[in-house]
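Chemist: just to be clear, the model below is a prediction. Sequence and coordinates:
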Amino acid sequence: MIEHRLGRAALGVLGIAAFAALAELAGRIGLVPDVVPHMSAVLAAAAELPLEPQFRADVLATLAACASGLAIAVAVAVPAGLLLGTVPFVERSVRPLVEFLRPIPSVSLIPVAMFLFAQSQDAKTALVVYTCTWPVLINTLYGLTDVDPLAKDTLRSFGFGPVAVALRVSLPSAAPFIATGIRIAVSVTLIVAVSVELLAPGDGGIGAFQSLAGSANRLDRMLAAPLWAGLIGLAANLLFTAAERRVFRWHRARTGGTA
């Protein structure tokens, strides 16, 4: 298993290196406009950015909005999912609204959020909450369909009420699906946060750093910042995946390792 993962990691690194080499070659032979810096220049700028206090502060500002928004989304979506998944009347009443709101792209709501919130940091957090709520909510609902009915009936036979059944049986059984929803949400938080920062750079962030670099005609730095955003997103996904495998190993064993 370890050798398999190392092999996959090596292939991933090889693919990234090949992409960088092709991008450098395309710039050298004139396949891209001269105004676009070569990949080597972008990588050199990316190597310098962590040494700059301002860039580190911008990264922390983006991560703070992502973390706070994700925490709020989980605190809202999991109880809402439990309510919808255990009370059929509420589920039938709210499901049309969920299906209507869920497909709306978060980026299209940036102007609305900027109008509603005086501080761009608040608008950024609100949009992260909106974006993260849906995968967590939907995966919670999906996880509740995987709960063993016999376990719920057994608890009810001992006199436990709906709340106790939800907390003692439904929530633990749905936890692996909720974790998957959180991992999916983590993958899109950076996209939303950086998009807001590009349009409203006043409160800092990776997007604000890009805007300032573009205004200064430093395209190498402007392109280097998204590389770090991608690395941060990749690292977060790997960490969550590893934690999910470890914490919910029992669920993977039950499903034959497919979950």
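Modeler: Arrived safely, thanks for sending.

Chemist: hey, let's count contacts and neighbours off CA atoms from now on
Modeler: OK.

Chemist: can you tell me the SS state at the residue nearest the centre of the chain?
Modeler: Taking Cα atoms, centre = their mean as the criterion, Val186 is the residue nearest the geometric centre of the chain, at 1.9 Å. Recorded secondary structure, Val186: helix (DSSP: H, G, I helix; E, B strand; the rest coil).

Chemist: contact partners for it?
Modeler: Val186 makes contact with Leu70, Cys132, Gly233, Ala236, Asn237 under the criterion Cα atoms under 8 Å, 6 or more residues apart in numbering.

Chemist: the stretch 151-259 of the chain: helices as residue ranges?
Modeler: Applying DSSP state H, counting those that start in this stretch to the stretch 151-259 of the chain gives helices spanning 162-165, 171-199, 206-215, 219-247, 249-254.

Chemist: work out for me the element Leu150 sits within.
Modeler: In the assignment (DSSP states H and E), Leu150 maps to helix 149-157.

Chemist: list the residues that contact Ile184.
Modeler: Per Cα under 8 Å, 6+ apart, neighbours of Ile184: Pro135.

Chemist: ok, now how distant is it from Thr241?
Modeler: Taking Cα to Cα, to the nearest Å as the measure, Ile184 falls 10 Å from Thr241.

Chemist: please apply the same query to Pro226.
Modeler: 22 Å.

Chemist: of these two, which one has the most company?
Modeler: Neighbour count, other Cα atoms under 10 Å: between Pro226 and Thr241, Pro226 has more, with 17 against 14.

Chemist: and the comparison structure, right after this:
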Amino acid sequence: MTSTTARAAPRTRRRIAVRGLLGLLALFVVAEIVSRSGIVPEAYLPPTSIVLVRVGELLVSPEFLGSVLATLGAWAAGLAICIVVSVALGVVLGSSSAVYSGSRAVIEFLRPIPSVALIPLAMLVLGNDAEMKIALIVFSTTWPVLFNTIYGMHDVDPVAKLTARSFGRGRIATLFEVSIPSAAPFIFTGIRIAASVALIVAISTELLAGASAGLGRWMLDASATGNRPDLVYAATIIAGLLGLAINGVLVLIERRFLAWQPALRQTGSGS
């Protein structure tokens, strides 16, 4: 990467961030005007100014923060299990065409099943507590990590593997020293996708299944008791900010540990 490109990358990121903030500000202004003018009743679309005040109040509310932590706990546990299982399984399937061919029918049967369709079964087997959320998160996030790992293993340069073998490296050593590092960008892309999916599934499960705790449960209670759309909108904004923060942290990790990728060296965007 040239010095000019290195200097331009931060400016590009700042320009993109400013444009995003301006777009968000425009959306808030339009929503405020629509609500204040009466085009949409405030019972359905509260003024943005009121919603933003509620956001600030919720961010210092112990009860609300406890619900957020319950959601994040299930999110983290489900995602961690998914990464361990899916990466290991993807490495095995990606390294052996015979194993992949033998398991492909099962994978293609399970993959199209929506996670929300499994909520009744999960409630019957696991109840409606954290175990249910974690199980559904693992199921829904398995596929992006699994398939990205498989694609990454298939994309490994065969010359690199032959070179390692010619230097006396065994099959296992070649796997850990050549194949997995080469597939790492694919794997991390799958993890980034899975992280967003996990948060969506966690909140959706809490809303649809009436979990005992969590952000989705808090939103369900706010909408059912007292008819407080401003609180529901505020919680929704905070949920979006959580997703944005999670993605931002993963982008930073990607830049830190996968900086050797050509795309990251050239643009520094990582997104």
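Modeler: Received, thanks. Model, not experiment: these values are computed from the prediction.

Chemist: picking that back up, any idea which of the helices of the stretch 151-259 of structure 1 gets closest to Leu101 of structure 1?
Modeler: Closest to Leu101 of structure 1 of those is helix 171-199 (Cα to Cα; 16.1 Å).

Chemist: once aligned to structure 2, how far is the closest one on average?
Modeler: In the superposition against structure 2, helix 171-199 of structure 1 averages 0.9 Å from its aligned positions (mean Cα distance after the TM-score superposition for structure 1).

Chemist: helices of the stretch 51-200 of structure 2, start to end?
Modeler: Residue ranges of the helices in the stretch 51-200 of structure 2, as given by DSSP H, counting those that start in this stretch, are 62-95, 97-110, 119-126, 130-154, 158-166, 171-174, 180-209.

Chemist: and the third one, which stretch of structure 1?
Modeler: Helix 119-126 of structure 2 lines up with residues 110-117 of structure 1 when matched by TM-score structural alignment.

Chemist: can you tell me what sits against that stretch?
Modeler: Contact with stretch 110-117 of structure 1 is made by Ser120, Ala123, Lys124, Ala126, Leu127, Val196, as judged by Cα under 8 Å, 6+ apart.

Chemist: equivalent analysis for stretch 17-24 of structure 1, please.
Modeler: If you take Cα under 8 Å, 6+ apart as the criterion, stretch 17-24 of structure 1 is touched by His38, Met39, Ser40.

Chemist: swap in stretch 247-264 of structure 2?
Modeler: Outside stretch 247-264 of structure 2, the residues that reach it (Cα under 8 Å, 6+ apart) are Ala184, Pro185, Phe188, Arg192, Ala195, Ser196, Arg265, Gly268, Ser269, Gly270, Ser271.

Chemist: out of the helices of the stretch 151-259 of structure 1, which comes closest to Val147 of structure 1?
Modeler: Proximity to Val147 of structure 1 (Cα to Cα) singles out helix 171-199 among the helices of the stretch 151-259 of structure 1, at 5.7 Å.

Chemist: what span of structure 2 is that closest one aligned with?
Modeler: The aligned range for helix 171-199 of structure 1 is 180-208, by TM-score structural alignment.

Chemist: I'd like the distance from that stretch to the chain centre, please.
Modeler: Centroid separation for stretch 180-208 of structure 2 versus its chain: 4 Å, with Cα atoms, centre = their mean, to the nearest Å.

Chemist: circling back to that earlier point, which of the contacts of Val186 of structure 1 does structure 2 keep?
Modeler: Here is what carries over to structure 2 from the contacts of Val186 of structure 1, by both residues aligned by TM-score structural alignment, their matches' Cα atoms under 8 Å: Leu70, Cys132, Ala236, Asn237.

Chemist: out of the residues you listed, which end up buried?
Modeler: Buried residues within those, defined by neighbour count using 16 or more other Cα atoms under 10 Å: Leu70, Cys132, Asn237.

Chemist: how about the residue mapped onto the second one from structure 2: what's its closest non-neighbour residue?
Modeler: Structural correspondence for Cys132 of structure 1 with respect to structure 2 (TM-score structural alignment): Thr141. What sits nearest to Thr141 of structure 2 in space, not counting adjacent residues and going by Cα to Cα, 6 or more residues apart in numbering, is Ala194, at 4.8 Å.

Chemist: test my guess that that neighbour contacts Ala80.
Modeler: No: the criterion here is Cα atoms under 8 Å, and Ala194 of structure 2 misses it with Ala80 at 10.4 Å.

Chemist: more neighbours: which of those two?
Modeler: Ala194 (23 against 16).

Chemist: what sits against that one?
Modeler: Ala194 of structure 2 makes contact with Leu79, Ser140, Thr141, Thr142, Pro144, Val145 under the criterion Cα under 8 Å, 6+ apart.

Chemist: using CSV, lay out those residues together with distance to Met153 of structure 2.
Modeler: Output for the contacts of Ala194 of structure 2, formatted as CSV (distance: Cα to Cα, whole Å):
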residue, distance to Met153 of structure 2
Leu79, 21
Ser140, 22
Thr141, 19
Thr142, 16
Pro144, 14
Val145, 12
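
Chemist: determine which two of those are furthest apart.
Modeler: Farthest pair in the contacts of Ala194 of structure 2 (Cα to Cα) is Leu79 and Pro144. Separation: 11.5 Å.

Chemist: what number of residues lie near the equivalent of Phe28 of structure 2 over in structure 1?
Modeler: When structure 1 is aligned by TM-score structural alignment, Phe28 of structure 2 is paired with Ala20. Each residue near Ala20 of structure 1 was counted by other Cα under 10 Å, and the total is 16.

Chemist: check the one 3 residues further on too.
Modeler: Look at Ala23 of structure 1: counted by other Cα under 10 Å, it has 16 neighbours.

Chemist: mind checking how far it is from Ile16 of structure 1?
Modeler: Note on Ala23 of structure 1: its distance to Ile16 of structure 1, by Cα to Cα, is 11 Å.

Chemist: about what we covered before: gap between the residue nearest to the centre of structure 1 and Ile16 of structure 1?
Modeler: Taken as Cα to Cα, the span from Val186 of structure 1 to Ile16 of structure 1 is 22 Å.

Chemist: what's the answer for Thr62 of structure 1, then?
Modeler: In terms of Cα to Cα, Thr62 of structure 1 sits 25 Å off from Ile16 of structure 1.

Chemist: looking at these two, which is more packed in?
Modeler: A count of neighbours by other Cα under 10 Å puts Thr62 above the other of Thr62 of structure 1 and Ile16, at 25 against 12.

Chemist: what do we get in structure 2 for the more buried one?
Modeler: Structural alignment (TM-score structural alignment) places Thr62 of structure 1 against Thr71 in structure 2.

Chemist: neighbours around the closest residue to that match other than its chain neighbours, how many?
Modeler: Nearest non-adjacent residue to Thr71 of structure 2, counting by Cα to Cα, 6+ apart: Gly214, 4.7 Å away. Gly214 of structure 2: 28 surrounding residues under other Cα under 10 Å.
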